[in-house]
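Student: Mind looking at a prediction? Sequence and model below.
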Amino acid sequence: MYRFSSVIFRSFATTALLGTLAYAQAPAAPAKIDPNSPANIGRAELVQYLDSIAAQDTATRHAAVAALSSRAEAEDRQAVVRKKILSLIGGLPERTPLNAKTLGVTQANGFRIEKILFESQPGFPVTALLYLPDGKPAGEKLSAVLIAPGHGPAGKASDYFTAATFARNGFVVLSYDPIGQGERLQYPDPSKPDASLASRPTGEHGEAGLQPSLIGDAISRYFVWDAMRGIDYLSQRPEVDPKRIGAFGCSGGGAMTALTGALDTRVAATAVACYNTSFDTLLASIGPQDGEQSIPGFIAAGLDFPDWIELVAPRPYAAVATYSDMFPFAGARTTVSEARRFYALFDPASAGMPSASAAEAAAQSHPTAPALNIDTPNAVPLTARLQFITGPGGHGALSPIMGNIVGFFLRNLQPGSDADHPLLPPPIPRGAPTGLPKDALQVTSTGQVATSYPHAETIFTLNLKHAAQAIPSSRPVLAGEKLAVAIRETTGAKAKPGASKQESATQSTKTGEFQLETAPNVNLRGTLSVPPTAGRHPAVLLLAPESIDADNPRAQANKAEFEKLTAAGNIVLAVTPSPSPAGTDDMKSPILGPFYLLSLRAELVKHTLVGMRVDDVIRLVDALASRPDVDASRITAIGSGHMGLVLLHAAVLDARLKHITIDHVLSSYHSLLEAPLPIGASEDIIPGVLLHYDIPDLAKALGTRLTETEPLKGTDDLSQTSTPLETLRNQ
């Protein structure tokens, strides 16, 4: 069994890596990134390009849904969508015994809290709190609600006041810690176990999602399975009516509740807060935010936010939104509007009836007061299956509308109750609850599963086991056209050698700044050096992570290499591949690096950074080969780190690259799969790659066309700053 702490200590062997982790241990507020900065022009271009692909996909999807005209057609779509989602996330694990334990009980005002530990998978504990209302008549079974918390480090403890409100209204509540939150850190700091080496929950989620992606899984499968096993646990409790179990969550908890309600038909009522929006509005504002919310290929598969609601139909669903949320309210409104038409095919009451007052409320572009169903000009009865609960405030500001939320669950899970007058506490205070023992909301003895149960499974170890089943043991080594097809299918690379047309200006550019458009409004920027002598010259493509004129040792090393190659009589082109220039972005964690969120955005539309950069290289070779002063039979390329991995893929697809020289490149994706804590790996991730090929297959295919030095293992620091060119090492 894998022992987490000892492996972490062994993997932190180098001074550079320890420096990186020291930074990771101290979470800082995200830096404010200026998207209009000249340094970010390349990112802005690439984001716009990717978003234009997403817009085409969502428009096609919207038209398909709009064409549905019967319940039978809607049910057919539900079946197709559910199958697609399960395929995209890698399916669901096997249902195994929960091995549930009660580790303590605390009496509170109006309810008691049981400390629960259950296994969602063998040896994979979930820490949870069960709230049981006082005064339940003997033999009576109660309705229940599963609550998933938002992306706070406290996990389930942050939902105490919400859970208490539901309990005082007669619900059994199971509030649990999602992966990477509360007592379930996947990457605890050995020197401070309640802190994460991945900085914060979104860093934990992103880091945990890298390795499952390599075998075609999404981290979402583990998140939603935890929730579904929570439903299993509630169903087994003698106090609970298994036919009256609902699910609620806000923010990141809303995301998990959306998935749970959609994929688990036992959920009798679902309310999702501060998550529903549309990809058209999300991508144009804050962009993708987290690994479990960004399933690779989701948009490309013809899916969008409304699908999470529409899969629930005709079961009761409340979409909950606040007017100033970071998840755009305009997107929530359009999503619910579409879902209302879909729901109406099952439940005509969800469409409502024409009403002057409802039309007046729906006409408000900037509402300010709590409201119901302002997505439609019709009056929708509270008994309709689809409700849109909205109110003032920013992200997570639910206090003004908590009565409507609790009322929704009372109405649908407690028939005959006074749903119009739920019991509500005073405005929710900040900080820890008073009147409870200090450890009342802590399940494990140490406060972390990793230290209380050091031999427990983690996402890392579970993924290794799943990989052993998923990767064919006798997978043939691909070569030739079969390898090329596999590269294109997995990376999303599309460029064909010689297919791009070159402008005369590109063909005649002399020494100085270089620019090439490789996709609509996406430009590559670099530096070109042309010898003064006439005739055809060998050409070298130097793939660099930033401008060779940048003021740092890595850029200086690349410039030295550029000048040496120029002096040897070569035409030399030094270019930063997409995004060019690289620019910056919010880092969910330093160990994920500055390209993680961009990778999520690309993967949603079935692109990858590796694939787009491979296209860049092929089009750059087109540009060089078309020049009258280049000997097209002598084009070579040089790259280090992430750039070298791009060249490995490009050279397999483009035989015009007669030789590539690379260093400090990941040696195999399988070694990355086996790394307990990958550092700086997000640029290299290709979803599903290990189901088809690995890096040694690329090297074998290139044979003598490849010179490689100092390959890196998955346990090494892969961040670009740690992988300089050989010239830097020799200075």
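Tutor: Done, it's in.
Student: contacts and neighbour counts: CA atoms only from here.
Tutor: Fine.
Student: Distance check, Ile215 against Ala468.
Tutor: Per C-alpha to C-alpha, to the nearest Å, Ile215 is found 10 Å from Ala468.
Student: more crowded one of the two?
Tutor: Neighbour count, other C-alpha atoms under 10 Å: between Ile215 and Ala468, Ile215 has more, with 26 against 11.
Student: Contact partners for the more buried one?
Tutor: The contact partners of Ile215, by C-alpha atoms under 8 Å, 6 or more residues apart in numbering, come to 467, 470-471, 687-691.
Student: quick one: which of these is nearest Gly526?
Tutor: Closest approach to Gly526 among the contacts of Ile215 (C-alpha to C-alpha): Pro687, at 29.2 Å.
Student: Run the chain-centre distance for the helix or strand containing Glu73.
Tutor: Here Glu73, judged by DSSP states H and E, is contained in helix 71-89. Relative to its parent chain, helix 71-89 has a centroid offset of 22 Å by C-alpha atoms, centre = their mean, to the nearest Å.
Student: Show me what counts as buried in that helix.
Tutor: When burial is assessed from 16 or more other C-alpha atoms under 10 Å, helix 71-89 yields the following buried residues: 74-75, 77-78, 81-82, 84-86, 88-89.
Student: Equivalent analysis for stretch 488-497, please.
Tutor: Neighbour-count burial for stretch 488-497 flags 488-493, 495, 497 (criterion: 16+ other C-alpha under 10 Å).
Student: same thing with stretch 633-643?
Tutor: Quick answer for stretch 633-643 (16+ other C-alpha under 10 Å): 634-643.
Student: Tell me the secondary structure at the residue nearest to Thr715 when sequence neighbours are not counted.
Tutor: Using C-alpha to C-alpha, 6 or more residues apart in numbering and skipping the chain neighbours, the partner closest in space to Thr715 is Ala675 (4.9 Å). Of the three states, Ala675 takes coil under DSSP: H, G, I helix; E, B strand; the rest coil.
Student: same deal with Lys243?
Tutor: Classified using three-state DSSP, Lys243 is strand.
Student: How about the one 3 residues further on?
Tutor: Reducing the assignment at Gly246 to three states with three-state DSSP gives strand.
Student: ok, second structure coming up, stack it against the first:
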Amino acid sequence: MASQITGFGPYLDGSYDASLQVQLNAYERTTAHLSARRAASDAMRTPEDVRARQEALRAYADGVLDASSADRPAPTAIVTGTVERPTFVLTKLVLETGPTQRVTANLYLPRDTTERTGAVLFLCGHADAGKAAARYQAFCARLASNGLVVMAIDSIGQGERKSYLDAAGREEVPANVVEHSHAGVQCWWTGDTIARYFVDDARRAIDYLCTRPEVDPARIGVAGNSGGSTQATWLMLIEPRIAAAALGCFITSRQSYQRSGGAQDAEQILPGGALIGIDHEDFLIAMAPRPVLVMSANSDFFPVEGAHETVERARRAYEILGKPESLGHVRADHPHGLMPELAKAGAEFLVRHLGNEPTAAIDSSEPVPIPEAELLCTASGRLRVDYPDTPHVFELNQQRLLTLRTARSSSPAQWLTDQVHRQRRTPSELFPRWSPAENHRLGDVEVRSHRAMWWSEIDVLNAGVLVEPADRPTAALEIACFATGSAELADRTDWLTERVAGGVAVLALDVRGTGALTPHEINPFPLDENYGTLYKLMTDLIWLGDSLAAARVFDILRAVELIAQHRAKDLGDCPIRLFGAGPGAFLGYLAAAIEPRIQRIELESPPLDPTTVVDTRMHGPQSNWQHVIPGMAVHCGLEDLLPLFNGRDLHIPQPAGADLAPTRRPNDLEVYSD
């Protein structure tokens, strides 16, 4: 008789490979939406069909990306210095884009221009130096040397716009990639994408360019590389003033990139975008018939085959509108990056479409980079240091939360129920499979265990280990939501012994992506850290208007169904309880709130509070993004759910350092008690 109870062996004891199920669920659902949208695109025949798609894209983008306030005055600029070059003058600016809001920018003005000319807004990829990165400088300088006005702005978290600094001006959150996701998680909790703030910066830069006497407002283009091209594509969905676009090292297809296993930053994720089938071809369709050049690197991690397919598919819209020549695609044999070959092609394209002399010979000489220090627009090189009253995404998102909360309409319980249940595809039965009983002794208690698996959705198995007292009556059945699922049983022997000695049967539950259902790793990052497999799959679900956390709460509700059925067979009419630890505390709290059959809820630690995440500048730990249910901080705070526990026992430990004394709520509701 074994003395230790463990979880499953590999592949659910050799009976099923569940390591791909979360991935396949997200991929297949995404493919279904993309395929439906492609079929609709293939059916476009007339200019009216193209315009209808453009209007639908703009309507979606207006809701997701538009962070602007109507009728704002044009931005003003503080000039902090100039840099003289033979073919252009670079002016260093601090754009004042709103009340106390500021963006650092370099404005390249071509020499010897006596009439208005076209302009280009350059948006930076993930370079620490932002606008001062050598390749980005070279691109801007090449355009200015050929007669175009160019404005390069520092994107959020790059160049002089690092947001998370200590008192000495040192970075507390690593720049750009990590910062974008650190702040982006907080935006997801409010139901937003951080991309709205990138887009607003870009639109305000266009507003400023329109005021410059050197610029023809009808000839303003946009260019970017990598993450800068991401920003440019969002701008293309929403901004009708863009006359041309050059996009480096980003355009592919959603399916091609999704299946590569690569993760993306928070600003590259559009919540619910897959539901209307948004694909990369739509960025190009949104621009038709305005000129667009896609610039691809053949050895990029953004698959070039996806770019080729996307351009060819989008070309139909240009053909329908009578401008097939306005969509171009150039490729170069190098890895990811705005290398000279692509940069020259992009410059020639923009000069041809925006310049005063489109047929003139292009100066393609390679510009000499300007030292980064000479391009700084602030004395310290840190906007946050020189202008401490400037709000960054953290502060803007906090204000956004307050604004959205005043307008919420649905009840918190109904909102949460909808988030958990919508898009789920349940089978006609759970179809549980129970292993033969195994006998154990825990201390002086004889127990039996069963391993089980059942279908939560038609393509998602759940699993668990049921441990029952064999030598005494069962008084209750408890769902245990451990941090690592049933794999944690071996470390929970004392806890388990105490439970079964008290007559409590325990189901150690594996919700999707945990325990015996841990996913197969699909990229080189650690499984549950930023940009790892679970992060990537979670963002795939956000694209679908879903979330990993909501799906896991659904899994807990399905376990209640399983228990109800099993109880009727073997356990009599004993009450259902829930225990939550680590992430399971948050998931369990939400599940119990909307499942009244759970009569007692005990959490080992306080559940994550979305409002606290939004209000905490240095939130963490990193893996808390797994809990995100977009919009929850607006629509359903933890405190909003407390009335749902009336008449039931809820036990939550007091948070460390909290001043709130343990209290007992009415109707045996116990909150913050040890």
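Tutor: Nice, I can see it. As the structure is a prediction and not an experimental result, all values here were calculated from the model.
Student: quick one, what contacts the alignment partner in the first structure of Asp546 of the second structure?
Tutor: By TM-score structural alignment, Asp546 of the second structure lines up with His607 in the first structure. By C-alpha under 8 Å, 6+ apart, the contact set of His607 of the first structure is 491-493.
Student: Show me the strands in the stretch 201-350 of the first structure, by range?
Tutor: Using DSSP state E, counting those that start in this stretch, the strands of the stretch 201-350 of the first structure run over 240-250, 269-273, 317-322.
Student: Spatially, and excluding backbone neighbours, which residue is closest to Ala592 of the second structure.
Tutor: Ile598 (5.9 Å).
Student: can you tell me how far the aligned partner of the one you found in the first structure sits from Leu712 of the first structure?
Tutor: Aligned against the first structure by TM-score structural alignment, Ile598 of the second structure finds its counterpart in Leu657. When distance is defined by C-alpha to C-alpha, Leu657 of the first structure is 23 Å away from Leu712 of the first structure.
Student: Between these two, point out the one with more neighbours.
Tutor: Set Leu657 of the first structure next to Leu712 and count neighbours by other C-alpha under 10 Å: Leu657 wins out with 24 against 19.
Student: Do I have it right that that one meets Ala651?
Tutor: Yes. Here Leu657 of the first structure lies in contact with Ala651, judged by C-alpha atoms under 8 Å, at a distance of 5.8 Å.
Student: mind checking what Val64 of the second structure lines up with in the first structure?
Tutor: So, by TM-score structural alignment, Val64 of the second structure is matched to Leu88.
Student: tell me the contacts of that match?
Tutor: Here Leu88 of the first structure is in contact with 216-218, 295-298 (C-alpha under 8 Å, 6+ apart).
Student: Any chance of CSV for the residues you listed, columns neighbour count and distance to Leu17 of the first structure?
Tutor: Shown next, in CSV, are the contacts of Leu88 of the first structure (neighbours: other C-alpha atoms under 10 Å; distance: C-alpha to C-alpha, whole Å):
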residue, neighbour count, distance to Leu17 of the first structure
Gly216, 23, 28
Asp217, 28, 28
Ala218, 29, 27
Ile295, 24, 29
Pro296, 29, 29
Gly297, 22, 32
Phe298, 21, 34
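Student: hmm, back to that, redo the buried residues of helix 71-89 of the first structure as TSV? Include distance to Ile309 of the first structure.
Tutor: TSV is the format used below for the buried residues of helix 71-89 of the first structure (distance: C-alpha to C-alpha, whole Å):
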residue	distance to Ile309 of the first structure
Ala74	12
Glu75	13
Arg77	13
Gln78	10
Val81	12
Arg82	12
Lys84	15
Ile85	13
Leu86	16
Leu88	18
Ile89	18
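Student: Check those residues against Thr15 of the first structure and report the nearest one.
Tutor: Ile89 (36.7 Å).
Student: any idea how far that closest one lies from Lys83 of the first structure?
Tutor: 10 Å.
Student: before we move on, what about Arg10 of the first structure?
Tutor: Arg10 of the first structure is 41 Å from Lys83 of the first structure, by C-alpha to C-alpha.
Student: what does Thr202 of the first structure give?
Tutor: 27 Å.
Student: go on, Pro93 of the first structure?
Tutor: Taking C-alpha to C-alpha, one finds Pro93 of the first structure at 15 Å from Lys83 of the first structure.
Student: With adjacent residues omitted, what lies nearest to the residue most central in space within the first structure?
Tutor: Nearest to the mean C-alpha position of the first structure, by C-alpha atoms, centre = their mean, lies Gly291 at 1.9 Å. Distances taken as C-alpha to C-alpha, 6+ apart put Gly206 closest to Gly291 of the first structure, at 4.9 Å, once the chain neighbours are dropped.
Student: Under the alignment, what does that neighbour map to in the second structure?
Tutor: So, by TM-score structural alignment, Gly206 of the first structure is matched to Ser181.
Student: Just list the residues touching that match, thanks.
Tutor: 265-267.
Student: what about 10 Å?
Tutor: Residues counted as contacts of Ser181 of the second structure (C-alpha atoms under 10 Å, 6 or more residues apart in numbering) are 187-188, 194, 264-268, 530-531, 622, 625.
Student: what's the answer for Phe305 of the first structure, then?
Tutor: Phe305 of the first structure neighbours (C-alpha under 10 Å, 6+ apart): 258, 275-280, 298-299, 331-332, 335-336, 339.
Student: Contact partners for the residue opposite Ile194 of the second structure in the first structure once aligned?
Tutor: Counting by TM-score structural alignment, Ile194 of the second structure lines up with Ile219 in the first structure. Shown in contact with Ile219 of the first structure (C-alpha under 10 Å, 6+ apart): 89-90, 179, 205-213, 291-295, 459, 463.
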